[in-house]
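J.: Need coordinates for the following:
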Amino acid sequence: MENLTLEIKNMALSFGNKAILSIEHAAAYQNERIGIVGRNGQGKTTLLNLIAGSIEPDYGDVKQKVTFNYFKQIEEFREVSANDELDAEMMSRMGVPQNTDQSLSGGEETKLRLTRILSNYQMGLLMDEPTTHLDEKSIQFLIDELEYYYGTMIIVSHDRYFLDQLVSKIWEVDNGQLTEYTGNYSDYIEQKEQQKLEANREAEKIAKEKNRLEQAVEQKKKQAAKMNTVSAKNKKRNIKPDRLSSSKQKDTVQKAVQKSAKALESRIKQLGDVELEGDLKPISFPTSEELEMHNRFPIRGESVTLEAGDKRLLEKVDFQFPLGKRIAITGDNGSGKSTLLKYILNHGEGIILSPKVVFQTYQQMDYKFSQENSVLDYLLKQTEYPENTVRAILNNLGFTQTEISKPLAALSGGEATRIAMAVLFVKPSNVLVLDEPTNFIDIQTIEALEGFIQSYPGTVLFTSHDKYFTEKTANQIWKIENKKLVLKKGDLLY
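T.: Predicted coordinates for the structure are as follows:
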């Protein structure tokens, strides 16, 4: 067996009165590659901080047998200094600017921090969302680099492709508990699906047994009631002495039947409530005549030139985006994807829009709502959709029927982000513009977003470095390369 590099035993951590993590046992070994998954706010980053030793548990042990490097999701940027021993070849291949005195983009800062971590080898490596802001080329480079990493690697990531390529074990963090699954992310999903099938089979079995017992109780009660009626009639009549014992026997039998009914009812209570876990159904978005467009190409560009400072991003490009398509804009970091989306939203020079275009854009919400009205009431005030559609959207985003009654002020950061996602889809629009919508949201919310986009009746423009997300949602993929916008996937006409 490989050498033990990390062991967690009987560990618990809480903040205030809220329990965050409670882990009986977890271990990692040399050369293991572990992916940590779970909804936002479940404690994934907290677990990495415990492993790194930057916070201490309330009780229990978190024992590191080796030194761990730690790539944090959010960290104050530090420029390159003379004390940094950076791998020059890695800096070049990652596309990190040599002169870091100039302002760096989010992707360039991530690349520099990754280079700094990977240039200082340790036997353990912790990474919290390392692919955030990275373009597809940089993500693939990072995967290639980490494939040859010798040591224990523990990664929190919402990038399913990244996890599939690298990890061989999944730690799922849910409601403070850690559950271990063997294999990569796709293997984990298969195992979860199998668990759901088995749980549903058991639930169906229990439901059938409850139904059988309920019918038996009903029969016993009817039998007892009938015997009670007969007994009452007999009491009104003159009963001869030789029949008295027979009447007492009937009373005894009646009590036995009633006792049997109570025993069956007790058994029903022991079985408890059962609920089948169903698959999420696609949302059916109602269409509005006011938002209907008949222009085959509601968004067009004629001789569009884009610049950012002294840098030219696009030079005299023509394009036309078809009605009802889900269109991904791809390209390397700094190629101009976000700039193009903003240019379209601002109706820049050369952009031709259908007069009936109504945009909605997704805004990341990293703050808590202050309103006291409930989640459901808040969304109903944002929309003309019926309540059942709004409830379906919230259900797909993981909100239970109880949680939609919570006041907005009580929402966690992760819940607020999911409400921001819901707002995007309940407000009236016929064109969605999404700039890296998968950044900072958990995998379950990403998968719900995929379903929403596929069901949305209008046109969608988005940028994303999430390979799986783009492949699942886009039916047209355009790429910015060499200052041109080139169609890479899908037909121009439909």
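J.: can we go C-alpha only for contacts and neighbour counts from here?
T.: Noted.
J.: Show me what counts as buried in stretch 105-119.
T.: 107-119 (16 or more other C-alpha atoms under 10 Å).
J.: In those, find the pair that's most separated.
T.: Using C-alpha to C-alpha, the buried residues of stretch 105-119 span at most 18.1 Å, a distance reached by 107 and 119.
J.: Distance check, residue 248 against residue 163.
T.: Distance, residue 248 to residue 163, by C-alpha to C-alpha, to the nearest Å: 74 Å.
J.: Here is the second sequence; please produce its structure so I can put it next to the first one:
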Amino acid sequence: MLIALQDITFEFGARAIVENASWHIVPGDRVGLIGMNGTGKSTILRVINGEYSVSKGSVNKAKNLSLGFFNQDLLSFESDESILKVGMTAFAEAIKLEKDIERLTQELETNQSEELLIEFSDKLHLFETLGGYEMKHRTEQVLEGLGFSTTDLERPYSQFSGGWRMRVLLAKLILQQPDVLMLDEPTNHLDLPSIEWLEKYLQSYNGAVIIVSHDRFFLDRMVNKIVELYQQQLHHYSGNYEDYEVEKEMRREMQQRSYENQQEYIRQQERFIERFKAKASKAAQAQSAMKRLDRLERVEQVDGGPSKIRINFTIDKTPGKIICTLEHVTKKYGNLTILENASAIINRGDKIALIGANGKGKSTLLRVIAGTEEMEGERIPGHNVVDSFYAQHQLESLHLDSEILDELKSCGSGRTEVELRSLLGCFLFTGDDVYKKIRILSGGEKARVALAKTIISQANFLLLDEPTNHLDMNSVQMLIDALSKYDGTYVLVSHDRYFVSQTANKIWEIVDGEIKEFRGTYAEWEEHKRRQAEVLKQQAAVEKGQKKEAAPVVKQQEPKAPIDKDKKKELQKQQKQFQQLEEQLAKLNAKKADLETEMNNPEVYADKARFQKVEAAYTQLSKELKSATEEYEKAFEKLMELEG
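T.: As a prediction, the model looks like this:
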């Protein structure tokens, strides 16, 4: 056990963040800590880090435990040292030893006493043990993995923007290799290649990792547990985010069924009490029934979950078949070439995701398409095209003295106040928040207002630059749902792979100054890239004379009789296995039906221990059924393949 939170309660003033919550963190844990914005996820990390003290319960940590906490507060760090030196401070003890070794080397030139030689030998051994000889190389490796070029490594830390500084500090934290690594929204500061690098690095990380993130793809690939902060409790789920969604829905269904059955039981008991409480012969039984109801631990009704926005886009004009044409476009910043003689066509109905590493010019290309960026070449807008451009740095269009609700009303969308307030709720503006002045909002809040305005605009062509920044998972899903109903065309830039996978039917990349188009979804593009990498790998192997697959294996298979006999044997084996799986599935489904019948019995809820036993059995059986179904489907596919 690395960390144990035992029945903790933590409050900010009168507001409870958690009440009587427990959580045990063990070696090998990869935990996604999730919850709605504002519920206190970052606060829980600070409790673990020792920055806040709990008002009740205990926080116990293993002896000599090292903790690393990556969070926004790190930006207060300042330095004029190169980013390589800042990263290398992760090896503080090795650096100190290196200076001691230099001093001892100089002393040994004039004094070669046995005592000095032993000290020198011991320090050399410890330096090696601490990774001193590899610290420069490892720091370079991690910084370059997070997107820095080799020439960047000697640039002063102070010259970099906030997002790039956060990458340096993330690199330093990773290199320290703490027993428990806590990451608060790490992907906010990374582009796609850097996120993919971080995933690969953390998958082989020796310590435990706790991640707060709104990036579903990242959580799906990284975590083996989910802890949800919900209604002041920590709810534990095994598996990744996708598994969490399935299990949570199952828990909700079971809780709702439990609630309904318990309510029926309560009604029966109340009718019995009402009927017989005045009769002397039944009074004792009525009193017992009243006591049972008083002792009954009430099951709460399932809440409605996050609100779902149902606002359809309205398009004022139908555009022509071609939305925009770029011909022979060149764009340079000094010696940096973004586009060179690039051409592209955006057709009506295109849903384009523009992806790639930071610094490749994605936002510049969006501005070229919008006609707000000077360039060489030609941009030809289509007929009847009405565009709307959302970008976080283009917030000057907001009226600073307007209230948020009035800002949306001024768009002329024709939406009612109820609809506008519902939309603002999805962007985390609830209650009296809608009356706040734009002037007092933070940068992230202004960005959310601007995005809400974009959604209710009557444009038939949207340009969206990182629209999911500052949104929680439910708001991202709301935006996905809204875009899925949008009849217009859009080009978006995003590093949120789940968002891209749900919204794009074309992928654009800027490669060597050209716009490369892939017609298909993000998943199809990933598979295409994987195949390309395999081909390149095989070509490289051929060039080095290392390809081992050239042996004439196919010709040796030619006598067909033995192969057919083996195939027949394999087919019989597969048919037998398939039959066994069918019987297993039938038994599991029968057990499930029996448990559901038992759970529908109101008397079960009068006995808490019995109910918990039945509920646990149902959860376990559902997991077994899911696993058996997956095995059955694989066996069926194999059988079809053999029979074909």
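J.: Looking at the buried residues of stretch 105-119 of structure 1, which is nearest residue 285 of structure 1?
T.: Once C-alpha to C-alpha is applied, the member of the buried residues of stretch 105-119 of structure 1 that ends up nearest residue 285 of structure 1 is residue 107, at 35.1 Å.
J.: Show me what the helix or strand hosting the closest one is packed up against.
T.: Element membership of residue 107 of structure 1 [criterion: DSSP states H and E] is helix 106-118. Counting contacts by 3 or more C-alpha pairs under 8 Å, 6 or more residues apart in numbering; DSSP states H and E, helix 106-118 of structure 1 packs against strand 68-71, helix 88-94.
J.: Other residues contacting it?
T.: If you take C-alpha atoms under 8 Å, 6 or more residues apart in numbering as the criterion, helix 106-118 of structure 1 is touched by 69-71, 77, 84-87, 90-91, 94-97, 130, 132-135, 333.
J.: In structure 2, what stretch matches the helix or strand following it?
T.: Later in the chain than helix 106-118 of structure 1, the nearest helix or strand by DSSP H and E is strand 124-128. The aligned range for strand 124-128 of structure 1 in structure 2 is 180-184, by TM-score structural alignment.
J.: still on that earlier bit, filter the contacts of helix 106-118 of structure 1 down to the buried ones, ChimeraX style.
T.: The buried residues among the contacts of helix 106-118 of structure 1 can be selected in ChimeraX (16+ other C-alpha under 10 Å) with this line:
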select :69,70,71,86,90,91,94,96,97,130,132,133,134,135,333
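J.: List the buried residues in the strand or helix carrying residue 624 of structure 2.
T.: Per DSSP H and E: residue 624 of structure 2 is located in helix 608-643. Buried residues in helix 608-643 of structure 2, counted by 16+ other C-alpha under 10 Å: 611, 614-615, 618-619, 621-622, 625, 628-629, 632, 635-636, 638-639.
J.: do the same with stretch 335-346 of structure 2
T.: 338-340, 342-344, 346.
J.: And stretch 475-489 of structure 1, by the same measure?
T.: 476-480, 483-487.
J.: which secondary structure element contains the spatially most central residue of structure 1?
T.: The centroid of structure 1 falls nearest to residue 444 when counting by C-alpha atoms, centre = their mean (2.1 Å). If you go by DSSP H and E, residue 444 of structure 1 is part of helix 443-455.
J.: Quick one: the helices in the stretch 1-150 of structure 2, in order.
T.: Assignment of helices within the stretch 1-150 of structure 2 using DSSP state H, counting those that start in this stretch yields the ranges 41-49, 83-88, 92-108, 114-129, 135-145.
J.: What is the nearest of the buried residues of stretch 335-346 of structure 2 to residue 104 of structure 2?
T.: Nearest member of the buried residues of stretch 335-346 of structure 2 to residue 104 of structure 2, counting by C-alpha to C-alpha, is residue 338, at 51.9 Å.
J.: OK, contacts around the counterpart of that closest one in structure 1?
T.: The equivalent of residue 338 of structure 2 in structure 1 is residue 313 (alignment by TM-score structural alignment). Counting by C-alpha under 8 Å, 6+ apart, residue 313 of structure 1 makes contact with 305-307, 335-336, 483.
J.: again, 7 Å this time
T.: 306-307, 335-336, 483 (C-alpha atoms under 7 Å, 6 or more residues apart in numbering).
J.: cool, and residue 327 of structure 1?
T.: Counting by C-alpha under 7 Å, 6+ apart, residue 327 of structure 1 makes contact with 460-462, 474-477.
J.: try 6 Å this time
T.: Neighbouring residues of residue 327 of structure 1 by C-alpha atoms under 6 Å, 6 or more residues apart in numbering: 460-461, 474, 476-477.
J.: Tell me how many other residues surround residue 255 of structure 1.
T.: Close neighbours of residue 255 of structure 1, defined as other C-alpha atoms under 10 Å, add up to 15.
J.: What helix or strand is the closest residue to it other than its chain neighbours located in?
T.: Take residue 255 of structure 1 and drop its neighbours on the chain: the residue closest to it by C-alpha to C-alpha, 6 or more residues apart in numbering is residue 224, 7.8 Å away. With secondary structure defined by DSSP H and E, residue 224 of structure 1 is part of helix 185-236.
J.: could you point out which element follows that helix?
T.: Moving toward the C-terminus from helix 185-236 of structure 1, the next helix or strand (DSSP H and E) is helix 241-271.
J.: Just the angle for that following helix relative to helix 185-236, thanks.
T.: 160 degrees (axes from the mean of the first three to the mean of the last three C-alpha atoms, to 10 degrees).
J.: could you say what helices and strands helix 241-271 of structure 1 packs with?
T.: Secondary-structure packing of helix 241-271 of structure 1 (3 or more C-alpha pairs under 6 Å, 6 or more residues apart in numbering; DSSP states H and E): helix 185-236.
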